[in-house]
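1. Let me see the structure of the following:
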Amino acid sequence: MTRISGRIVTPGGIVTGHLDLDGGTIAGIVPDDTAGDDVIVPGFIDLHCHGGGGHTFTTGDPAAARAAAAFHLAHGTTTMLASLVSSPFELMRSATLGFRPLVDEGVLAGIHFEGPYLSAVRCGAQNPQYLRDPVPAELTELIKVGEGAVRMMTVAPELVGALEAITYLRDAGVLAAIGHTDASYDQTHAGVAAGASVATHLFNGMRPPHHREPGPVVGLLSSTATVELIADNIHLHPGMLKFAAGSAGPARSILVTDAMDATGMPDGSYELGGQAVVVADRVARLSRDGSIAGSTLTMDVALRNAVAAGVSLTDAVTMASTTPARLLGLSDRGALAPGLRADIVVLTPDLTRKQVLQAGLPPAP
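-> You can find the predicted model right below:
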């Protein structure tokens, strides 16, 4: 039996005491006011990540994907999707086949395709040469060869055939997300009605709100969709993060990194989806037009930034772990409770990462 002591952030609130582990499972929580002031939270679940530690998911290389997942695991992300960017179909298919064994092994929880069925007007750092309207045959093939590995796809709902694609994804058990979109408020709600359940990095890559045309941001916040929030203090002002999290609530908000391979690496020149990226002072931008190109964020820092922005610790933990677990249908993790998998991050009182366990074990050196 392993015991971890401190302030345990549970679904019912914070309990000062001991978290008892039996192998890879949480065995119990024992209250004890003398247990110390470390903060114990469930392992983070990141639904939107393109890479880290100098390794990328976007080329479909399994070795690079394994290394990127290991980098983020060391920062507390015990479950993650591998996010690709807009690409030719051949790369999408080969990446699905290449990553499927990693999903079977549990290194990845699945694949997220951010594109290519996105708005050219709001493409952001997506490569415009690969953008296109949804192609039903491509969706069918990816889901077929993925055998359950394809877990999420971002689509702009205003595109020709987008609503049909969203419904197809939903019916196939794939999370349909709305993002990189110039949709109106009504078009956004039509996308949710068709089956979309996630907003890809709310605010970013979207038509800005206007009081006479609320657009996708207000459309998504006023819907049933769960909204992704990049808590790096670059994509979103802390005040906007707090506002969005308060508007949607922790059960409909998730923290994501949108991290690229430059995460954890020195400033310099990088690449994303065939486009040159320059990273300076933690900010990644496309060389061609200065668009923000992903982030250099890790989930431990995202949690700390959310709390600093005014989100309560319990709500921030829900957004970083519990809500994304529910979206993925992973009922065995995402919270600290007896019987769940022992995915655990121990933080210092100032929320700096101290220890990580995945199914009760530390990351491999």
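
2. contacts and neighbour counts: CA atoms only from here.
-> Fine.

3. Can you name the helix or strand that the residue lying closest to residue 319 once chain neighbours are set aside falls in?
-> Nearest residue to residue 319 in three dimensions, chain neighbours excluded: residue 254, at 4.3 Å (CA to CA, 6 or more residues apart in numbering). Residue 254 is part of strand 253-256 when elements are defined by DSSP states H and E.

4. Heading C-terminal from that strand, find the next helix or strand.
-> Stepping forward along the backbone from strand 253-256, the first helix or strand reached (DSSP H and E) is strand 268-272.

5. how about that following strand: buried residues?
-> Neighbour-count burial for strand 268-272, with 16 or more other CA atoms under 10 Å as criterion, is recorded at 270-272.

6. what packs against that strand?
-> Helices and strands in packing contact with strand 268-272 are listed as strand 275-280; criterion 3 or more CA pairs under 8 Å, 6 or more residues apart in numbering; DSSP states H and E.

7. Which positions in the strand it packs on come out as buried?
-> 277-279.

8. which secondary structure elements does the strand holding residue 254 contact?
-> Identification of packing neighbours for strand 253-256 by 3+ CA pairs under 8 Å, 6+ apart yields strand 226-230, helix 299-308, helix 323-328.

9. Between those, which one is closest to residue 148.
-> Of all the helices and strands packed on strand 253-256, it is helix 323-328 that lies closest to residue 148, at 11.6 Å by CA to CA.

10. what's the closest one in contact with?
-> Outside of helix 323-328, the residues that reach it under the criterion CA atoms under 8 Å, 6 or more residues apart in numbering are 45-47, 151, 175, 250-254, 331, 333-334.

11. Against residue 125, how distant is residue 279?
-> Using CA to CA, to the nearest Å, one obtains 13 Å as the distance from residue 279 to residue 125.

12. and for comparison, fold this next one:
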Amino acid sequence: MRIGARYLWSDGRLCEQAVLKIEDGKVVSCGPRNGGPVDREVHLAMPACTDLQVNGGGGVMVNDAKGADGLRTIAAAHRALGTGWIMPTVITDAPEVLADAVEAAIETAGEPGLLGLHIEGPHLAERRRGTHATRYIRPLDRATVDHARALKAAGLQVIVTLAPELADPALLAELVDTGAVVSAGHSGADLPQARAAFDAGVTCVTHLFNAMDQMSSRAPGLLGAAIDSEVYCGIIADGLHVTPEMLRIALRGRPSTGLTFVVSDAMATVGGPDSFWLYGNEIRAVDGHLINAEGAFAGAHIDMVTSLANLLTFGIPLAQAIPMVTDIPRKVLGLPPQSICDGWSADDLLLLDAEMKPAA
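-> Okay, here's the model as predicted:
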């Protein structure tokens, strides 16, 4: 099959008018379109998305303790929506729930689509906990450091989101030394504390704007420090957690275009039923919102391809938007950009129409 693409994203570049030839489920050639017939026309061909913050999908939450099969269900739900690689995310919970998630991730090491584990909490600032349960919040402990070390030893990627201003400096240094990506989030850090965290090896910030103090002219806090720094920043592009105006302001304020990436922060409703249970409470998706009983956002009901479409609607250029859902998340983990070349699996190829929806 020959596929004609108006745009092709590969190896960190946006090319126009390309042709991909696919045989037996593999890309056997990819190059400029120099005439000749094609079997299918698409607007954009690109690698499937990479999402570093996936709490759930397909009716399952990582915290549901359904083991490796639960992680596989979540990954399959997101792959069906155009996301080929995920970091399953276990949120604040009892120590045994975190231990089970670590064990499940290690069991899936090397399986397609599952990159490792994002540990979001429990080492958070209580006043910035969002939907995370107060009863499970606790200071950074050696158990989490040991979990990160075990995950890395299994060849997995690791992200740990914590409030750096509350972490013991020695334990924080040990966590950084494991090779985990340490991300500041659910934090009340002020500007000096944020800068100190970045100097100590915190290289990322979790869902920019959300679960952190909002900046003012005399108190930029973690938010202002992050925007004005070289650290990576995740952001939710559903238009609800962050308005399009604030998203554009943040992108314009960054030192470069290669530092801000999209996360879905998806919950079990993505690719699944319209409700799920969290901490014994039912959470429902209503008009794109997920709200808990306290009125706080309970994650997001969005996938990465929809997020990409939103970025374009918000006025972000295509060449800037695509890497925010593909290459930059991989860069956060120290992985190279993906190149659609000979031998590339067609299952890892995302084909979109002009509305940024999967091409029929």
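
13. Report the TM-score for the pair.
-> Between these two chains, after superposing, the TM-score reads 0.90 (TM-score structural alignment, normalised by the length of the second structure); 350 aligned residues with a CA RMSD of 2.3 Å.

14. What's the separation between residue 75 of the second structure and residue 61 of the second structure?
-> Distance check for residue 75 of the second structure against residue 61 of the second structure: by CA to CA, it reads 11 Å.

15. what about those two, which has more around it?
-> Under the criterion of other CA atoms under 10 Å, the comparison of residue 75 of the second structure against residue 61 puts residue 61 first, with 27 against 24.

16. Map residue 159 of the second structure across to the first structure for me.
-> Aligned by TM-score structural alignment, residue 159 of the second structure pairs with residue 152 of the first structure.

17. Run through who's touching the strand or helix carrying that match.
-> Secondary structure assignment for residue 152 of the first structure, by DSSP H and E: strand 150-155. Residues outside strand 150-155 of the first structure that contact it (CA under 8 Å, 6+ apart): 81, 96, 110-118, 142-143, 162, 166, 169, 173-181, 200, 328.

18. Restricted to buried residues, select those in ChimeraX.
-> Only the buried members of these enter the following ChimeraX selection, criterion being 16+ other CA under 10 Å:
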select :81,96,110,111,112,113,114,115,116,117,118,142,143,162,166,169,174,175,176,177,178,179,180,181,200,328
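
19. Just the ones of the contacts of strand 150-155 of the first structure in helices?
-> Per DSSP state H, helices hold the following members of the contacts of strand 150-155 of the first structure: 96, 142-143, 162, 166, 169, 328.

20. Quick one: the strands in the stretch 101-250 of the first structure, in order.
-> Counting by DSSP state E, counting those that start in this stretch, one finds strands in the stretch 101-250 of the first structure at the ranges 110-114, 150-155, 175-178, 198-199, 226-230.

21. With distance to residue 62 of the first structure as new columns, can the ones you listed be given to me in TSV?
-> As requested, the strands of the stretch 101-250 of the first structure are exported to TSV (distance: least, CA to CA, whole Å):
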stretch	distance to residue 62 of the first structure
strand 110-114	12
strand 150-155	15
strand 175-178	23
strand 198-199	26
strand 226-230	26
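
22. Next, count neighbours for the alignment partner in the first structure of residue 298 of the second structure.
-> Aligned counterpart of residue 298 of the second structure in the first structure: residue 293 (TM-score structural alignment). Applying the criterion other CA under 10 Å, we find 24 residues in the vicinity of residue 293 of the first structure.

23. longest strand of the second structure?
-> Scanning the second structure for the longest strand, with DSSP state E as the assignment, gives strand 13-23.

24. List the buried residues of that strand.
-> 14-15, 17-22.

25. Point out the other elements, helices or strands, that it touches.
-> Applying 3+ CA pairs under 8 Å, 6+ apart, we find strand 13-23 of the second structure packed against strand 2-10, strand 26-32.

26. Tell me which of the ones you listed sits nearest to residue 165 of the second structure.
-> strand 2-10 (39.2 Å).

27. Give the other helices and strands that that closest one contacts.
-> Counting contacts by 3+ CA pairs under 8 Å, 6+ apart, strand 2-10 of the second structure is packed against strand 13-23, strand 40-47.

28. Let me have those strands in JSON lines, adding distance to residue 4 of the second structure as columns.
-> Conversion of those to JSON lines gives the following (distance: least, CA to CA, whole Å):
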{"stretch": "strand 13-23", "distance to residue 4 of the second structure": "5"}
{"stretch": "strand 40-47", "distance to residue 4 of the second structure": "5"}
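
29. Tell me which of those lies nearest to residue 106 of the second structure.
-> Put simply, out of these the one that sits nearest residue 106 of the second structure is strand 40-47, at 25.3 Å, with distance taken as CA to CA.
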